[in-house]
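*Asks:* Pasted the sequence and its predicted model underneath.
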Amino acid sequence: MRFSLLKFKMILYNRLSQNKPNRLLMNYSSVLILCGALVLSACSSNHHNPNGGRHIARKPMYKPSTIENACAIMGAHPTWRNAFIGAHKKYGAPPHVVMAILYQESRFVHNARPSRGNAYGYAQALDATWDWYKSKSGHKRAARDHLPDAVDFVGWYLQQNKDRTGVSKWDARNQYLAYHEGTGGYLNDSHNEKAWLLKVADKVNRHAIVYRQQLADCYKY
């Protein structure tokens, strides 16, 4: 693009220098330089999206009135409710366990990210883990900042934990430990060397219990 623009300017310069005053020539050159700058800046104005591709990252379409109540989370939008019910039917992932993990990971902030690392979105999934999920689940267009996709991911991951470690999908504490450490780390008891993580897992479990009690008012299972 730069070469073509420069070549065009040189041709115009030669023609104008033979027929037009220097002042007019300078005005034409100034306009061309300005137009060239505008074209180049427009071509480089894309924003990187952590979910892949190059476009402006999505904004959250829906938000629950409170994240402290499971029924409010379910009621944020029909797509949210359908996502939790769908993950329950598809993977056997209890909604209260999925909610408790999402609460701990992001507080339901769609574009949450840590100060270090590449975790992102509602479920704080790592790049490699998210790619693995998309490859194995067939959900190629899944986005980490889209709640239904994040719910499906957590449900799928709970199933992976169950298959590889034997931990029940209803066991919020140990499912979270395996979620955080990975199945390999969990099987190697890496979590037992992290007192802070064990405390966090206890919090996840307590939150899951509260969510389970609340869901009795809006979803029976």
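*Replies:* Received the coordinates, thanks. Residues are numbered from 1 along each chain as shown.
*Asks:* For the rest of this, base every contact and every neighbour count on C-alpha atoms.
*Replies:* Fine.
*Asks:* got a list of what residue 73 touches?
*Replies:* Residue 73 makes contacts with 63-67, 80-81, as judged by Cα atoms under 8 Å, 6 or more residues apart in numbering.
*Asks:* Check residue 156 too.
*Replies:* Here residue 156 is in contact with 87, 91, 133 (Cα under 8 Å, 6+ apart).
*Asks:* Structure two is appended below for comparative analysis:
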Amino acid sequence: MDPMRIFLALLTLLLVSGCATSPPSNPENLCEIFREKRDWYDAATDMNDKWGVPIQVPMAMMYQESSFRHDAAPPRKYLLGFIPWGRVSSAYGYSQAKTPTWSDYIRETGSSGADREDFYDAIDFMGWFITKTHKINGISKWDAYGQYLNYHEGWGGYKRGTYKSKKWLMTTSRKVANRASKYSSQYKSCKDELDSSWLYRLFFG
């Protein structure tokens, strides 16, 4: 391969990694997210290939959970009203995965080096969870509304209908579903462009 092409490729990878932890500048547009963060698109398509989960569903759920912040965490608890005393939940990272569920994911997939602050691992985790939700509770992988209810309440909680007494959660789940629908339409308009990007052409053009 031409040395200049190798240099440009390495420079691109360095630039991408340098901004990998910052949220996308336009999170409302899936095309813009992936144009800005090419490695995220690679991770999302790998997740889709591996789990058969449509990209727009975990992306809409992740937007709701963390606003695409790698170090997102729940609010702190306070002892006596002013002494920091841990977090209200063990949820953490892009996907806001709770520690026990993340441990299950690592054990079942053999992903021993997975990190909740790594986008690739986070979206793969969500693909795994959405697939298990489909197997356990029969929720379509394309059903962002039902998938988010399971994600929030857990498989057992969803079976027991715990969400039915939480109008705010059902409202939030509808918001996630609407965003997934919007993301889906946006993705259809730019998928060919993303799949034939200049970086792809650099190596295979």
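*Replies:* That came through, no problem. Values in this document were obtained by computation on a predicted structure and should not be read as measured data.
*Asks:* Can you lay out the contacts of residue 73 of the first structure as CSV showing secondary structure and distance to residue 10 of the first structure?
*Replies:* Output for those, formatted as CSV (DSSP: H, G, I helix; E, B strand; the rest coil; distance: Cα to Cα, whole Å):
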residue, secondary structure, distance to residue 10 of the first structure
63, coil, 57
64, coil, 60
65, coil, 62
66, coil, 64
67, coil, 63
80, helix, 60
81, helix, 63
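*Asks:* Now which of these would you call buried?
*Replies:* 63-64, 67, 80-81 (16 or more other Cα atoms under 10 Å).
*Asks:* Find the pair from those with maximum spatial separation.
*Replies:* Using Cα to Cα, the pair of these lying farthest apart is 67 and 81, separated by 13.8 Å.
*Asks:* Next, the aligned residue in the first structure for residue 36 of the second structure: secondary structure please.
*Replies:* Aligned counterpart of residue 36 of the second structure in the first structure: residue 76 (TM-score structural alignment). Secondary structure, DSSP: H, G, I helix; E, B strand; the rest coil: residue 76 of the first structure is coil.
*Asks:* all helices of the first structure, in order?
*Replies:* 2-19, 22-43, 70-74, 78-91, 95-106, 127-137, 147-165, 172-187, 195-215 (DSSP state H).
*Asks:* right, and the ones you listed - which one's nearest residue 114 of the first structure?
*Replies:* Of the helices of the first structure, nearest to residue 114 of the first structure by Cα to Cα is helix 95-106, at 9.5 Å.
*Asks:* can you tell me what part of the second structure that closest one aligns to?
*Replies:* By TM-score structural alignment, helix 95-106 of the first structure lines up with residues 55-66 in the second structure.
*Asks:* before we move on, the earlier item: and among the helices of the first structure, the most buried is which?
*Replies:* For those, the largest average neighbour count (mean count of other Cα atoms under 10 Å) is found in helix 95-106, namely a mean of 24.
*Asks:* And that one, how far out from the chain middle?
*Replies:* Centroid displacement of helix 95-106 of the first structure relative to its chain, using Cα atoms, centre = their mean, to the nearest Å, is 15 Å.
*Asks:* ok, residue 99 of the second structure - contacts?
*Replies:* Shown in contact with residue 99 of the second structure (Cα under 8 Å, 6+ apart): 90-92.
*Asks:* Now with 10 Å, please.
*Replies:* 89-92, 105, 116 (Cα atoms under 10 Å, 6 or more residues apart in numbering).
*Asks:* Just the buried residues of those.
*Replies:* Buried, going by 16+ other Cα under 10 Å: 91-92, 105, 116, out of the contacts of residue 99 of the second structure.
*Asks:* and residue 158 of the first structure, what pairs with it in the second structure?
*Replies:* Aligned partner of residue 158 of the first structure by TM-score structural alignment: residue 130.
*Asks:* Alright, I will stop here.
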